[in-house]
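*Asks:* attaching a predicted model along with its sequence, questions to come.
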Amino acid sequence: MFEVHVLSNQLKRVACALLIVVHMLPAAARDLIGRVSVVDGDTLDIHDDRIRLWGIDAPESAQLCRGRDRKPYRCGALAANTLDAFTRGKAVRCTPVDDDRYGRIVARCAVRRTDLGQMLVSRGLAIEEPQYSHGRYAADQLAARRAGRGIWAGRFVEPSFYRACIHGQGRVAQCSGIPPMRR
C-alpha cells in the first residue's frame, strides 16, 4: 500500500512539472484558443496575441476593388467584415506555424473544422500565397476565380502591390488601380 501511495505522489509531481513546462512554452509553440477580434481580412487577435493567417493575403481594409459592374467597392473591408461575422461569438483555434517580421504569430486558424484561410480564399476574399501555403489553397482559389466570386468578379490589385504603393505615399484610389490588374 505504501508503494502505491509513493507512486501516486510521484505521478502527481511529474504531471505538475509537465503542466508548468507547457505553460512556460512560448505562445508560438502551442495552440491558441479563444474568441477573436478581427484586425483585418487576414489578421486576428486572441487574448494579447496578434495572429496573421497562414498562406493567404487579403486586401487591406481601405483597399478598393472593382466589382462585376466595374464600380469600386471596399474589398478589404468586405474580407474583414466576413471574417468577423464568421468568427463572432465562436471559439477559434490557431495552430502556430511561424512568426513574421512584424512579430506576429503566423498560424492556421479554424472555427470547428473550417479553416479560416480556406474559407476566405474559396469565397474570393483573399488570395493564396503559394510560397507559404505550398498550394494548399490552390484548388479553392481556382474554383473562386472560375466562379467569379469576390475579388475575382471584377478587377483588383494584389494586396502586396497595394501596400507597396501606399507605403510609397500613394492614395487609396490610385493604389487600388495599379500595377497590372489581375483578372
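*Replies:* Yep, that arrived.

*Asks:* alpha carbons only for contacts and neighbour counts from here, please
*Replies:* Will do.

*Asks:* how far does stretch 150-162 sit from the chain's center?
*Replies:* Relative to its parent chain, stretch 150-162 has a centroid offset of 17 Å by C-alpha atoms, centre = their mean, to the nearest Å.

*Asks:* spatially central residue in this structure, please.
*Replies:* residue 53 (2.1 Å; C-alpha atoms, centre = their mean).

*Asks:* below is an additional structure, to be compared with the one above:
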Amino acid sequence: MTNKLLGAAPVLIAIALIGHSVIRGRAESEPRIIQTVEVRGDWEAAGYPARVVPGSVYDGDTIRVKSDRPELAKYANDKGEIKVRFACIDAPEKQQRHGIMARDTLRSILAAGEVTVDPVDVDRYGRVVAELWNDDGLVQSNMVVAGAAFPYEDYKENCKNWDAVSYSGQLAKKQRLGVWASGVPEYPWEWRRR
C-alpha cells in the first residue's frame, strides 16, 4: 500500500500544485511561494530535526543548522553548526542576477527556523547535502516553484523527490517567475564556469 502511495506521489503533487495555483490565482508579474503538498514515506525516519542558525542564509541553496542528533552533529564545526547544501537545486549566486531574490525567498521559507534534514551525501567541501522539509513541505520544491532556484539535473540521482522538484521547475518556467522572467535564464553552474 505504501509503495502504491509513493508511486502516486508525482500525480498527487501535480494535482495539488495546479489546484492551489488555480484557486489562489496569481498575477503574472507577482511571484509568490506556492505551498506544495508532498507525500512522505519511510524516509521520514531518516530525517533529523534541526534549527536554522540565525543569519546563516547567505544564498539560496546553503544554510547552517544546529542539531543534537549525532548523525548530523558529527559534521559540526567548533560552534556546533552544520553546513547544509541543498540537494536537487542550484540557486543563483548572490552576485548574480536574481541572487539576492533567491536568498530572500529562502529566508522567507525558513522563517520559522525549524527544518527536518534528510541527508543524501557529503560533498567535497564537507557540507551535508540534503533534502530539507518544513511545515510547508519540501523546501527545494518551494524554492523552485517560486522561481528562486533551478532544478539541478546533474545531481538528480541524489534527489529522492526529483519528480516534485522537476515539476515545480516546469511550473515556474511556464509562468516566467523569478529566474525564468527574462526567458533567457542565467544558470548558476554556467555563471560560475565563466
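*Replies:* Looks like it arrived, so ask away. All of these numbers come straight from a predicted model, not from anything done at the bench.

*Asks:* and the TM-score between them?
*Replies:* Here the TM-score for the pair of chains, by TM-score structural alignment, normalised by the length of structure 1, is 0.64; 127 aligned residues with a C-alpha RMSD of 1.7 Å.

*Asks:* map residue 118 of structure 1 across to structure 2 for me.
*Replies:* Under the alignment by TM-score structural alignment, residue 118 of structure 1 pairs with residue 141 in structure 2.

*Asks:* I figured that match hits residue 165, correct?
*Replies:* Yes - judged on C-alpha atoms under 8 Å, residue 141 of structure 2 makes contact with residue 165 at a distance of 4.7 Å.

*Asks:* have a look at those two and say which one is more surrounded.
*Replies:* A count of neighbours by other C-alpha atoms under 10 Å puts residue 141 above the other of residue 141 of structure 2 and residue 165, at 33 against 27.

*Asks:* which element is the match of residue 118 of structure 1 on?
*Replies:* Assigned by DSSP states H and E, residue 141 of structure 2 belongs to helix 139-145.

*Asks:* buried residues in the longest helix along structure 2?
*Replies:* When structure 2 is parsed with DSSP state H, its longest helix is helix 9-24. Going by neighbour count (16 or more other C-alpha atoms under 10 Å), the buried part of helix 9-24 of structure 2 is 9, 10, 12, 13, 14, 16, 17.

*Asks:* looking at those, spot the one nearest residue 152 of structure 2.
*Replies:* Of all those, residue 10 has the smallest distance to residue 152 of structure 2: 17.6 Å, by C-alpha to C-alpha.

*Asks:* what residue of structure 1 takes the place of that closest one?
*Replies:* By TM-score structural alignment, residue 10 of structure 2 lines up with nothing at all.

*Asks:* wait, doesn't residue 10 of structure 2 sit right on residue 162?
*Replies:* No - between residue 10 of structure 2 and residue 162 there is no contact under C-alpha under 8 Å: 9.3 Å.

*Asks:* shouldn't residue 73 of structure 2 be in contact with residue 84?
*Replies:* No - assessed by C-alpha under 8 Å, residue 73 of structure 2 is found out of contact with residue 84, at 11.8 Å.

*Asks:* name the residue in these two with the higher neighbour count.
*Replies:* residue 84 (25 against 15).

*Asks:* in structure 1, which spans are helices?
*Replies:* Under DSSP H, structure 1 gives helices at 2-24, 75-87, 116-122, 130-133, 138-147, 159-167, 172-175.

*Asks:* which ones are touching the residue mapped onto residue 171 of structure 2 from structure 1?
*Replies:* Under the alignment (TM-score structural alignment), residue 171 of structure 2 pairs with residue 143 of structure 1. Contacts for residue 143 of structure 1 (C-alpha atoms under 8 Å, 6 or more residues apart in numbering) come out as residue 122.
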